[in-house]
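Visitor: coordinates only, sequence not included:
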């Protein structure tokens, strides 16, 4: 169990999630 590797994966996952949410906001023009 390598904490550094886990943190890297987690950061990428969170970044991908944030990008997806941003694209949804653009697509559907949701209020903030």
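Guide: Perfect, I can see it now. Everything numeric here is computed off the predicted structure, so don't read it as measured data.
Visitor: contacts and neighbour counts: CA atoms only from here.
Guide: Will do.
Visitor: could you list every residue that touches residue 28?
Guide: Counting by C-alpha atoms under 8 Å, 6 or more residues apart in numbering, residue 28 touches no other residue.
Visitor: what's the spacing between it and residue 21?
Guide: In this view, residue 28 and residue 21 are 10 Å apart by C-alpha to C-alpha, to the nearest Å.
Visitor: this is the other structure I want to compare:
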């Protein structure tokens, strides 16, 4: 992964955050 723009400091960090958000959304829509 190459830095195209200095917007995202760490791609993995962003991906982790997005995954967390999607998981929260899923759990709110489909409570276990």
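Guide: Arrived safely. The model shown is predicted, which means the values in this text are computed figures rather than measured ones.
Visitor: TM-score of the superposed pair?
Guide: Overlay of the two chains. TM-score (TM-score structural alignment, normalised by the length of structure 1): 0.66; 26 aligned residues with a C-alpha RMSD of 2.1 Å.
Visitor: and the equivalent of residue 21 of structure 2 over in structure 1, what element?
Guide: The alignment partner of residue 21 of structure 2 in structure 1, by TM-score structural alignment, is residue 19. Using DSSP states H and E, residue 19 of structure 1 sits in helix 3-28.
Visitor: can you check residue 30 of structure 1 too?
Guide: Taking DSSP H and E as the definition, residue 30 of structure 1 sits outside all helices and strands.
Visitor: burial count for it?
Guide: The tally of other residues near residue 30 of structure 1 (other C-alpha atoms under 10 Å) stands at 9.
Visitor: And for residue 22 of structure 1?
Guide: Using other C-alpha under 10 Å, residue 22 of structure 1 has 13 neighbouring residues.
Visitor: Just tell me what residue 10 of structure 2 corresponds to in structure 1.
Guide: In structure 1, the residue matched to residue 10 of structure 2 (TM-score structural alignment) is residue 8.
Visitor: quick one: contacts for its match?
Guide: If a contact means C-alpha under 8 Å, 6+ apart, then residue 8 of structure 1 has no contacts.
Visitor: Now do stretch 10-29 of structure 2: distance to the chain's middle.
Guide: Computed by C-alpha atoms, centre = their mean, to the nearest Å, the chain-centroid distance of stretch 10-29 of structure 2 equals 4 Å.
Visitor: before we move on, back to that, please tell me how far the match of residue 10 of structure 2 sits from residue 25 of structure 1.
Guide: Counting by C-alpha to C-alpha, the gap from residue 8 of structure 1 to residue 25 of structure 1 is 26 Å.
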